[in-house]
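*Asks:* sequence first, then the predicted structure:
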Amino acid sequence: MHLYLHIPFCRQACHYCDFHFSTNLSQKSALVDALCAEISLQKGYLPGKTLETIYFGGGTPSLLTEPELAQLFETIHTHFTVSPTAEITLEANPDDLNDTPETGLSKLNVLRQYVNRLSIGIQTFDEATLRWMNRAHTATEAATCVWQAREAGFENMSVDLIYGIPNRDASLWTADLNQVLALDVPHISAYALTVEPDTAFGRWQQKGKLPPIDENLAAGQFEELVQALRDKGYEHYEISNFAKPGRYARHNTAYWQRRPYLGVGPSAHSYNGHSRQFNIANNTRYVSAVQKGELPATVEKLTTVDQVNEYLLTGLRTQWGCSLAELTTLLGANFAERQARDLTEVYNAGWLLRDNDQLRLTEAGKLFADRVAATLFVEQD
């Protein structure tokens, strides 16, 4: 089993982010109470009681205090068994990990009592770009937080980077890669900048203050990323994720491999193998409902076609690809025969290859992962 907790609070709004969050922290205590209440309400959602992974996402989970973490873990342990080898990840911003000299490493030492993996949102090591994105941390904090986390006992860490940033000297992306490789973290996630409508960048773009994303620039920087990390021994196991051997993100891999998971918190999703559940993305309404013992969620039953298409969308993004046998089992009909014309199209484009039973993206196809999946999608009868 896998558990996700959404912590919907941030110190400030990054200009590119369209995840559900609030910069008003006044509800944080009530929200933690509500998360605990929802865990109790949802304890029977999945078969089995042993958690193999726990993931604190957001938002900015590193804003949680020691008493709040203690409360959450007490509730988790009350309703579930946590495997002794569980991967327990917390997303963190560098400014929350760089404590002042007077306090030393107190925050990191607190986190170390509860979690064994950090996912650190660095995004870039360039000060001007951080300010442009409205990130809360500085370039200095970005450069030192990993070393401080190591001193506190964290060896299992991931660092996030963003590429494809417009109006920026290309050498800065190379510098970001060189700096993150010097940190020698076991896992790196890198994402192309996207501009969503309901963000500061989206509004800037509508007003003509931000140019469209240059897809050729992003593709070139992606190729530079892949080569640089491969040369340093990282395995490119998912489109946006790279890991040293044996250091894959176990929680996120569970998503990509369609394993059931429970998500708690406003906007969190859950999946039990045959349906998906979506919590309301509103803190006040979420807290109010859970306080009444109600689950503020919408349930979507997955059809056969839904399950096939979700498998294509997630599976093709990974190094394992999609099993034709599994696709045929899900579909209840021979997938290769039914989608023969579409398969031929992506084979001929050089984006997909068939390796015995497996369908995998080629190196060129990794630039078009979503397009390949959409081409192969099965239509509802």
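*Replies:* That came through fine.

*Asks:* CA atoms for contacts and neighbours, from now on please.
*Replies:* Will do.

*Asks:* ok, how many other residues are close to K301?
*Replies:* 12 (other CA atoms under 10 Å).

*Asks:* so it touches G273, yeah?
*Replies:* No. Assessed by CA atoms under 8 Å, K301 is found out of contact with G273, at 9.7 Å.

*Asks:* over to I54. Which of the three states is it?
*Replies:* The three-state assignment at I54 reads strand, by DSSP: H, G, I helix; E, B strand; the rest coil.

*Asks:* in contact with it, which residues are there?
*Replies:* Counting by CA atoms under 8 Å, 6 or more residues apart in numbering, I54 makes contact with 2-5, 86-89, 251.

*Asks:* now do 10 Å
*Replies:* By CA atoms under 10 Å, 6 or more residues apart in numbering, the contact list for I54 reads 1-5, 76, 82, 86-90, 115, 250-251, 261-263.

*Asks:* strands - which of those land there?
*Replies:* 2-5, 82, 86-90, 262-263 (DSSP state E).

*Asks:* need those residues in TSV (columns: distance to R135 and neighbour count).
*Replies:* Converted to TSV, the ones in strands among the contacts of I54 look like this (distance: CA to CA, whole Å; neighbours: other CA atoms under 10 Å):
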residue	distance to R135	neighbour count
H2	30	25
L3	28	20
Y4	24	22
L5	22	22
V82	34	20
A86	31	17
E87	27	20
I88	25	21
T89	21	24
L90	18	23
L262	30	23
G263	26	24
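
*Asks:* dump those residues into TSV; add distance to I188 as well.
*Replies:* Formatted as TSV, the ones in strands among the contacts of I54 follow (distance: CA to CA, whole Å):
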residue	distance to I188
H2	21
L3	22
Y4	20
L5	22
V82	26
A86	20
E87	16
I88	17
T89	14
L90	15
L262	25
G263	24
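
*Asks:* which of the residues you listed lies closest to P212?
*Replies:* L90 (32.6 Å; CA to CA).

*Asks:* which one is that closest one nearest to, not counting chain neighbours?
*Replies:* Closest residue in space to L90, ignoring its immediate chain neighbours: F56 at 4.7 Å, by CA to CA, 6 or more residues apart in numbering.

*Asks:* how many residues are close by the one you found?
*Replies:* 23.

*Asks:* now swap in the one 10 residues further on and tell me
*Replies:* For E66, the tally of surrounding residues (other CA under 10 Å) stands at 14.

*Asks:* in addition, the following structure is provided for comparison:
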Amino acid sequence: MSGIYIHIPFCKQACHYCDFHFSTSIKKKGELVNMLCRELVLRKDELSSARLETIYFGGGTPSLLSAQELAEIFETIENNFEVSPDAEITLEANPDDLSDKSLKMLADSPVNRLSIGVQSFFEKDLKLMNRAHNAQEAWNSLKMAKQYFDNISIDLIYGIPGQSNEEWKQNLAKALELNIPHISSYALTVEPRTALEKFIEKGKVKPVDDEQYREQFDILLETLKSNGFEHYEFSNFGKAGYHSRNNMAYWMGKPYLGIGPSAHSFDGKSRKWIVSNNTLYIKSLEKDQIPQETEELSLTDQYNEFVMTRLRTKYGVKLSDLEEKFGHEYSRHFLENAQEFIKDDLLEEQNGTFHITQKGKFLSDGIASELFFID
């Protein structure tokens, strides 16, 4: 199984919390799409698997693509890759971009899954985050999208300064009312050099509260579990048949090709990433040059990444997998260091497989880092 991630580095405006690579000027959008297609052709032989099982348009804001631009990308993929007949093809969209016309266009394309960046159904939250849509647009876009797509995911953010637990419950209730089958939910993170960080430093916005994070995470788990969702990865919840194959491929260490400025690629033993600069990207591709860097992962790097990603999923870490992939020294290290977390009811072991417990879920990344192997 392999996949392609395509980064569309354009947004209408900058969200205050976002540190992804994007531009608010779309002057070079057509030119950049041409270079995305050129990169796809130049890198078509990099994937070890001959068949694509997932294609994911992320950003930025992929819903800014025109029908012609989207068709150009799909034509390039179809001419250079073998795509599985049942491939999951996801496009991230903002509510303010979704009209009846645009949804019909997407439904007529190979896209079969929408990931809609709602973030909140409350106006004050959206204004604080500087989202381009309002609360009514969020609600209306989902109602319209359901007329064209069955497989829909929405993003919701918890831990927003000033967001009460009751408001968080109402956000979840609205998603449930619309019968959305997949929810990706993230804690609001204060990233360096973002507007949100500056607002907090200047006292314009209250600092993010750790206790609020935990309480709202617990509400998230309880609410979605009681409504038929499986918590299959730390930030992802899906009903049966609606788990994101793209997300799981990433967390299970499957190879993928990242196309576009700032996109990352992974083949199991090395990671590549494209320059985060639209102009440099275009100029390099015009010369048929890939502006990227490569990091070769040592066996220890691969082990640490395996532990980090698998512990975030419902599958956990199998001791036999560690032994087979990395050898006895690494599996013994994991087993010995896991005992402390088992005693504290943060990890549990069953038939040689280790999972994060309910108590430990909010601490999963910290637990994983304590299990890392340090050369």
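*Replies:* Now that the structure is in, tell me what you want to look at. Values in this document were obtained by computation on a predicted structure and should not be read as measured data.

*Asks:* what's the spacing between the residue nearest to L90 of structure 1 and H2 of structure 1?
*Replies:* Distance, F56 of structure 1 to H2 of structure 1, by CA to CA, to the nearest Å: 11 Å.

*Asks:* quick one: the strands in the stretch 101-250 of structure 2?
*Replies:* Taking DSSP state E, counting those that start in this stretch to define them, one finds strands in the stretch 101-250 of structure 2 at 113-119, 152-158, 182-187, 230-233, 236-238.

*Asks:* in TSV: these, plus mean neighbour count and distance to W251 of structure 2.
*Replies:* Formatted as TSV, the strands of the stretch 101-250 of structure 2 follow (neighbours: other CA atoms under 10 Å; distance: least, CA to CA, whole Å):
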stretch	mean neighbour count	distance to W251 of structure 2
strand 113-119	24	18
strand 152-158	22	18
strand 182-187	21	14
strand 230-233	20	8
strand 236-238	23	11
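
*Asks:* could the ones you listed go into JSON lines alongside distance to G360 of structure 2?
*Replies:* Shown next, in JSON lines, are these (distance: least, CA to CA, whole Å):
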{"stretch": "strand 113-119", "distance to G360 of structure 2": "25"}
{"stretch": "strand 152-158", "distance to G360 of structure 2": "18"}
{"stretch": "strand 182-187", "distance to G360 of structure 2": "16"}
{"stretch": "strand 230-233", "distance to G360 of structure 2": "13"}
{"stretch": "strand 236-238", "distance to G360 of structure 2": "16"}
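
*Asks:* closest to Y315 of structure 2 out of these?
*Replies:* The nearest among those, by CA to CA, is strand 230-233 at 8.1 Å.

*Asks:* by contact count, what packs against the closest one?
*Replies:* strand 182-187, helix 210-225, strand 236-238, helix 245-251, helix 299-311 (3 or more CA pairs under 10 Å, 6 or more residues apart in numbering; DSSP states H and E).

*Asks:* average distance between that strand and structure 1?
*Replies:* Once fitted to structure 1, strand 230-233 of structure 2 is off its aligned match by 0.5 Å on average (mean CA distance after the TM-score superposition for structure 1).

*Asks:* what's the spacing between that strand and its chain's center?
*Replies:* Computed by CA atoms, centre = their mean, to the nearest Å, the chain-centroid distance of strand 230-233 of structure 2 equals 14 Å.

*Asks:* that strand maps to which residues in structure 1?
*Replies:* Aligned by TM-score structural alignment, strand 230-233 of structure 2 falls on residues 235-238 of structure 1.

*Asks:* run through who's touching the matching stretch.
*Replies:* Here stretch 235-238 of structure 1 has contacts from 187-189, 226-227, 229-230, 241-249, 252-253, 256, 314-321, 366, using CA under 10 Å, 6+ apart.

*Asks:* which of those are buried? Put it as a ChimeraX command.
*Replies:* Buried residues within the contacts of stretch 235-238 of structure 1, by 16 or more other CA atoms under 10 Å, are selected in ChimeraX with:
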select :187,188,189,226,229,241,242,243,244,247,248,249,253,256,314,315,316,317,318,319,321,366
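
*Asks:* and the strands in the stretch 251-375 of structure 2, which stretches?
*Replies:* With DSSP E, counting those that start in this stretch as the criterion, the stretch 251-375 of structure 2 has strands spanning 256-259, 264-266, 270-274, 292-296, 317-318, 347-350, 353-356.

*Asks:* can you redo the helices and strands packed on strand 230-233 of structure 2 as JSON lines with distance to R43 of structure 2?
*Replies:* As requested, these are exported to JSON lines (distance: least, CA to CA, whole Å):
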{"stretch": "strand 182-187", "distance to R43 of structure 2": "30"}
{"stretch": "helix 210-225", "distance to R43 of structure 2": "40"}
{"stretch": "strand 236-238", "distance to R43 of structure 2": "30"}
{"stretch": "helix 245-251", "distance to R43 of structure 2": "19"}
{"stretch": "helix 299-311", "distance to R43 of structure 2": "24"}
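
*Asks:* now for T144 of structure 1: what does it line up with in structure 2?
*Replies:* In structure 2, T144 of structure 1 lands on N140 (TM-score structural alignment).

*Asks:* what about its match, neighbour count?
*Replies:* N140 of structure 2: 14 neighbours (other CA under 10 Å).

*Asks:* ok, it - contacts?
*Replies:* Taking CA under 10 Å, 6+ apart, we find N140 of structure 2 in contact with 95-96, 98-99.

*Asks:* now, among the residues you listed, which is nearest to N171 of structure 2?
*Replies:* Among the contacts of N140 of structure 2, P95 lies closest to N171 of structure 2 (CA to CA), at 15.4 Å.

*Asks:* that closest one touches S141, doesn't it?
*Replies:* Yes. When contacts are counted by CA atoms under 10 Å, P95 of structure 2 is listed as touching S141 (5.4 Å).
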